[in-house]
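Fold the following for me, if possible:
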Amino acid sequence: MEQQKKYWNKIENACCQLITCITALIRLVSKYVIGTYMHHIEYRPDAQPKTCKTLADIPGPRSLPIFGTRWIYWKFCLYKLNAVHLAYKDMFIRYGNIIREEALWNIPIISVKDRDFIERVLRHSGKYPIRPPNEVTANYRKSRPDRYTNTGLVNEQGEVWAKLRNKLTPELTSPRTIRRFLPEVNQLADDFNTLIGLARDGNNVVKGFESYCNRMGLESTCTLILGKRFGFLDGEVSDTATRLADSVTSQFRASQEAFYGLPLWKLFPTRAYKDFVASEDALYDIVSEIVDSALIDEQLSCTDVRSVFVSILQAPGLDNRDKKAAIIDYIAAGIKTLGNTLVFLLYLVAKHPDVQEKIYNEVLRLAPAGTAITAEHLHNATYLHACITEAHRYKHPALLTAISYFPENTYQFIVFSCPTFIYIYRLLPTAPCIARVLESDFEYENYQLPTGVILY
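Alright, predicted model coming up:
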């Protein structure tokens, strides 16, 4: 027994020595290899292997089963549906540059505000970018085949979207169209300035300035798309113009409630869905009156102001229903974007009197009083261009939240008589809700964003 014990002790000692020799050999080889390798690269003793975080690690509001994070907009909860811009402003302060929310059934939705990253995502989109559709609009249009052949340019995907885009947008996006539209924009700007001048009180304060900007958005968008003035900038607005304005406002509100609220409209027609249907029907009826009148006109001519309208009506290979739907989409998309842009940019200019003075002097030098504004004037207004670019860079994520920076809904601006101001803003519309479904994996701030994630 004693001999057996000695035998196992010898084996144990031998094993220990063998392990010690192997360990020493490994250390020696490692030291040699690493030492040789470090002659060619910089050695960083604090370097650590990079590990990417997952979607689950992205900060955001607490998620509930099934309901996701939609509870934050419920009554008596954190945020309000009529102030979504304030909700995102607060969440970006709370959670940082990237936020994770969850839609119903806990589908993750990621929001970012980094312009460079957003640009990278947009540039890496495929031939047919995948955009989350507006479900309430798509659902309604599918239920009305008598009026719509598809869900429209904004909501369609793939080849159908590409066909609509190629046939309906060339004239609208052409620089030639903008140049031809310039004289009408000059008149629009003069009318807007006159309207603001009449709205000022004795202290140069304009109350409810946003509503006047929205009227400018309505008038300019309708003039560009429909080829005629509607009188939104006049003292008294016509009945048709009032119906159009009310329909657009109602459509936006109903879409917001349907988008952020519980989708009970999928089960039964909720109030929001009924309001949306009513506004969509009214828009369709108004546009139909204008389109049908133009189609009956045998002497339809493509004047400078009507070029976009005529190009849509004469687009080959499209049903008239597609053309009417495109006009409705263009009007709805253009009105609020221009209104928000005017509010935001004019606010920043008004907050910096020195910048305001430089802009005014540049414009006065290029186009003295009484001089018609031309494309060349706009091209040479370098300081004005720089200010607009800087304004978008400085607070671009706040484009949607412009209204929150005005205390008590009161605004004060110096009224310019130069129409250049308005024309430049028309070239830079606000797009507060750009979304993509990622078509490939992305990494942002050490977070791994997989294919198929919805990114706002």
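
contacts, neighbours, all on C-alpha from now
Will do.

what's stretch 282-295 in contact with?
226, 240, 243-244, 247-248, 300, 313, 324-325, 327-328 (C-alpha atoms under 8 Å, 6 or more residues apart in numbering).

Would you mark the buried spots in it?
Under the neighbour-count criterion of 16 or more other C-alpha atoms under 10 Å, stretch 282-295 has 282-284, 286-288, 291, 294 buried.

which stretches of the stretch 51-200 of the chain form helices?
For the stretch 51-200 of the chain, the helices defined by DSSP state H, counting those that start in this stretch occupy 84-95, 115-123, 135-142, 158-168, 175-199.

okay if I get those helices as JSON lines plus distance to Gln412 and mean neighbour count?
As requested, the helices of the stretch 51-200 of the chain are arranged in JSON lines below (distance: least, C-alpha to C-alpha, whole Å; neighbours: other C-alpha atoms under 10 Å):
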{"stretch": "helix 84-95", "distance to Gln412": "22", "mean neighbour count": "16"}
{"stretch": "helix 115-123", "distance to Gln412": "30", "mean neighbour count": "13"}
{"stretch": "helix 135-142", "distance to Gln412": "37", "mean neighbour count": "17"}
{"stretch": "helix 158-168", "distance to Gln412": "40", "mean neighbour count": "15"}
{"stretch": "helix 175-199", "distance to Gln412": "10", "mean neighbour count": "18"}
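
any chance you could map the helices in the stretch 201-350 of the chain?
Using DSSP H, counting those that start in this stretch, helices in the stretch 201-350 of the chain cover 209-226, 239-260, 271-296, 307-313, 320-351.

for comparison, sequence B:
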Amino acid sequence: MLDLPLSLIVFTVCAAALVLVRLYRSRTHHSIAHIRGPPAKSMIMGNIRDMAYQESVGDLDFKYMKEYGTAWRLHATFGKPVLMISDPKALQHVLHKSGYMYPKTTQSTTLAFNITGRSIIWAPNGDIHSRHRKIMNPAFTAPQLRSFLPLFRRSSAKLCQMWKDQILSRTPEGTTVVVNTWLARTTLDVIGEAAFDFDFGALDNTDNELMKAYENMFADSNMYPTVWNAIFQAFWDYLPDKVLEQVRHIPTREYRRMQSTLRLFIKYSQRLIAQKSAALASDKSSKDVMSVLIRANASEDARYKLSDEEMESQMSIMTIAGHETTANTITWMLYELAKHPDYQDKVRAEIALKRAEIIARGDADFSIEDLESLEYLQAAIKETLRYHCIVYHLNRMASQDDTIPLAYPIVSASGEMISEIPVAKGQIIMLNIAAYNRLPEVWGADAHEWNPMRYVEDKVDPQVRVGMYANLMTFSAGVRGCIGWRFSVIETQAIAADLIENFQFNLPEDKPEIIRVPAGIMGPMIKGREGEGMKMPLHVTAV
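Below you'll find the model as predicted:
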């Protein structure tokens, strides 16, 4: 008789039990077996892991949407069915009309906990999320965020001057600059001052502790997940919360990097909250986000206050969302402008005309109204958010039996046209932001091209309202939509206008192939040089 290790026996029994549970549920609950999709390569690994191994985000998403329509079926580990949707009506139903009826999956909340602690994106249910949202809302009102424009402009001016002094002064004909690293340092300084009234010093100090801890964190921890980790995560639905909270301590690359970065954020956050709490007793005028949060939390009913741990965790999510996503968006926009020099010239000419108008009226710099009136710049920002969405998938789970409507009917496995999909309690739904943002029915026949003129010429046809900004899904939507989307848009406008006004961007002479790697967030890497981390080299010339 074979003498098998006990651990292998236990694993085999658990895996077999999990498969049997899946089979039982598929026979007794609403099944999505009639929804077409690519075949699973393996009963154990399924095919959803393929999405994390695409060379560029969207390679498979766009292929499947073209073949199966706006909803298709994938298989997760141990054959668990996953419903992928890019249909606007389905997205509207899940995110808007159903409120908190589609919470995040156990995997999503656990990973959010590992990266950000008990922050607003971790919040596992509607009660906790609405409590976080209520405390955070005062810090993200439109007037509050518009007040940060001078800060954004100071930071972008500093970046421009550093490029001119440190790089371009020696090479007036221009040189290649890895723009994403500079932008990440700039936006880290911005979020430090705006959110915490704290100087990270990232632009001045490349050895900055937080910058080094955060650099390439997503690529190091989330890019190309291992087989063992996919199998391990399949069991998370059956583990108690107290056990899942210890996952972050597993000493592997998937978790070690997240843990060390979060620990550093918490250390800074505890210090800042203590300082601000003491200062607010005598100074109630501070407008940085953390000060506003502390005041809001202090005045809240004790039953609904955020705990110390929840308050500390907000620093991590605000830093990640406030600097990484914005830096990435501006990076991709500069890349597209380098590929479309004629449009770049239009934006620069438009900025120059507005600058002359500002000088003529005796003002020193752009106002929010000035930036928002720049039609070509606004179109380029919207088109980049559409074409290069930084977050490309969101995971949700049906908390009860439901029926999801479709704006665009699909063909079932039996050949029937269906306009709604019944789902059972527990059904995993993957919201495909990347695919929705390329849906030809919404964005036009040229949806797979970067063409900002679609906004200038008003060619977008949003028959179903979904997103929070320009009907895009890039900031998610509904009750769990990104609370800081206005901050990101205003910051992007301010920094992009300064860079385009001062510099010409072109592709480098060697024209490296840039791929959009799936690393939890979508970022740029040079094909064949992925080991160098996120990198976007562009040829920059002062104008």
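
TM value for the aligned chains?
Superposed pair, TM-score by TM-score structural alignment, normalised by the length of structure 1: 0.66. Supporting alignment: 352 aligned residues with a C-alpha RMSD of 3.5 Å.

Need the buried residues of stretch 282-295 of structure 1 in TSV (columns: distance to Arg147 of structure 1).
Listed next are the buried residues of stretch 282-295 of structure 1 as TSV, based on distance: C-alpha to C-alpha, whole Å:
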residue	distance to Arg147 of structure 1
Ala282	13
Leu283	12
Tyr284	9
Ile286	13
Val287	12
Ser288	10
Val291	14
Ala294	18
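
Spatially central, which residue of structure 2 would that be?
Taking C-alpha atoms, centre = their mean, the centroid of structure 2 lies closest to Val391, which sits 3.4 Å from it.

distance between the helix ranked longest in structure 1 and the chain's centre?
The residue-count maximum for a helix in structure 1 (DSSP state H) belongs to helix 2-37. Distance of helix 2-37 of structure 1 from the chain centroid (C-alpha atoms, centre = their mean, to the nearest Å) equals 65 Å.

swap in stretch 514-529 of structure 2?
14 Å.

can you name the residues of structure 1 that that stretch overlays?
With TM-score structural alignment applied, stretch 514-529 of structure 2 matches no range in structure 1.

Buried residues in that stretch, which are they?
Buried, per 16+ other C-alpha under 10 Å, within stretch 514-529 of structure 2: 514-526.

still on that earlier bit, which one among the buried residues of stretch 282-295 of structure 1 gets closest to Val205 of structure 1?
Taking C-alpha to C-alpha as the measure, Val205 of structure 1 sits nearest to Leu283 out of these, at 33.7 Å.

Can you tell me, leaving aside adjacent residues, what's nearest to the residue nearest to the centre of structure 2?
Closest residue in space to Val391 of structure 2, ignoring its immediate chain neighbours: Ile521 at 5.1 Å, by C-alpha to C-alpha, 6 or more residues apart in numbering.

now the helices of the stretch 51-200 of structure 1 as TSV including distance to Glu101 of structure 1?
Converted to TSV, these look like this (distance: least, C-alpha to C-alpha, whole Å):
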stretch	distance to Glu101 of structure 1
helix 84-95	10
helix 115-123	18
helix 135-142	18
helix 158-168	27
helix 175-199	39
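
Go ahead and confirm Ala364 of structure 2 touches Glu357.
No - in this structure Ala364 of structure 2 lies outside contact range of Glu357 using C-alpha atoms under 8 Å: 10.8 Å.

Between those two, which is the more surrounded one?
Glu357 (14 against 10; other C-alpha atoms under 10 Å).

Just the element for the more buried one, please.
helix 341-360 (DSSP states H and E).

Run the chain-centre distance for that helix.
30 Å.

which residues touch that helix?
With C-alpha under 8 Å, 6+ apart, helix 341-360 of structure 2 has contacts from 337-338, 364-366, 370, 374, 376-377, 497, 500-501, 506.

returning to that earlier point: of the helices of the stretch 51-200 of structure 1, which approaches Asn106 of structure 1 most closely?
Going by C-alpha to C-alpha, the one of the helices of the stretch 51-200 of structure 1 nearest Asn106 of structure 1 is helix 135-142, 17.0 Å.

For Lys287 of structure 2, see how far away the aligned residue in structure 2 for Arg176 of structure 1 is.
Matched by TM-score structural alignment, Arg176 of structure 1 corresponds to Pro143 in structure 2. For Pro143 of structure 2, the distance to Lys287 of structure 2 (C-alpha to C-alpha, to the nearest Å) stands at 11 Å.
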